[in-house]
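Visitor: Sequence and predicted model, in that order:
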Amino acid sequence: MHLSVSLSSGEPIYLQIKEQIKNQILSGQLQEGELLPSIRNLAQNLKISVITTKRAYDELEQEGLVTSVSGKGTFVSGTNKESIREIKYRALEDQIHSAIKESRELGLTRQELLHLVTILYGEENEA
């Protein structure tokens, strides 16, 4: 597992860690049952506070993406496919909201946007 943090990004470090791990789980890079680095080791490797890494792991656990086992470590949980689908669905909704906002700024009508989506969706199916 590869993680990196930027101290100058303006985004909290715990959130950077959380999002990177979450993306690796959702993309399948991290598999169910895989052991994550210990909170201390991750903090040491990234040269950040243990509290910061703990917060990232705690939030991942609250989302059901990882499970902490006392004395053994933190593992990628057996999140069912429906949970992963729901997370991806919410992310897609956010992207669609952004596209709608941009299309309105461009002055596109709903029909023009739907036509564009239909064309692009058709191209994807052909590829």
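Guide: Perfect, I can see it now. Numbers count the residues shown, from 1 in each chain.

Visitor: C-alpha from now on. contacts and neighbour counts both.
Guide: Fine.

Visitor: what's the helix or strand for Lys101?
Guide: helix 81-106 (DSSP states H and E).

Visitor: how about that helix: buried residues?
Guide: By 16 or more other CA atoms under 10 Å, the buried positions in helix 81-106 come out as Ile100.

Visitor: Take this one as well and set it beside the first:
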Amino acid sequence: MEIILSNSSHKPIYEQITSQIKAMIMSGELKPSDALPSMRALAKSLHISVITAQHAYEDLSRDGFIETVAGKGTFVSAQNKDFLREENLRLIEEKLEEVVETGKMAGIELSQLIEILTLFYKGD
């Protein structure tokens, strides 16, 4: 599992970790029941504080992406398809919101945006 941190990013370090692990889970790179490094091991490998690693793991656990089993470690949750679908829809909505705002600022009609989206969706 490779996590790349950027000092120039506007996101806090724990959010960078959280978003990259979420992306790995959603893409299938990390599969249900895959073991994750301990918080200490993650902190050591990324040269960050254990508190920062803990914050990232707490967020991932709260959102249902990982689970910690006492005495055994931290693992990717055995997620159901509905949860992953919902998370993907949320990401799509964020991106579409940006597209709509850009389209409005550029004076592009809704029908044109729909046409462009349809072309991309069909792959033409």
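Guide: That came through, no problem. Predicted model, so just to flag it, every value in this text is computed and none were measured.

Visitor: what about the helix holding Lys101 of the first structure, distance to the chain center?
Guide: 13 Å (CA atoms, centre = their mean, to the nearest Å).

Visitor: Kindly report the same for stretch 65-74 of the first structure.
Guide: Distance, centroid of stretch 65-74 of the first structure to centroid of chain: 19 Å (CA atoms, centre = their mean).

Visitor: tell me, it lands on which residues of the second structure?
Guide: Counting by TM-score structural alignment, stretch 65-74 of the first structure falls onto residues 65-74 of the second structure.

Visitor: how about the next helix or strand after the helix holding Lys101 of the first structure: buried residues?
Guide: Next in sequence after helix 81-106 of the first structure, counting helices and strands by DSSP H and E, comes helix 110-126. For helix 110-126 of the first structure, a neighbour-count test (16+ other CA under 10 Å) marks nothing as buried.

Visitor: Number of residues surrounding Leu36 of the first structure?
Guide: Using other CA atoms under 10 Å, Leu36 of the first structure has 19 neighbouring residues.

Visitor: Assess the claim that it and Phe75 are in contact.
Guide: Yes: applying CA atoms under 8 Å as the test, Leu36 of the first structure and Phe75 come out as touching, 5.7 Å apart.

Visitor: If you drop the residues flanking it in sequence, what lies closest to Tyr14 of the second structure?
Guide: Computed as CA to CA, 6 or more residues apart in numbering, the closest residue to Tyr14 of the second structure that is not its neighbour in sequence is Ala56, at 4.8 Å.
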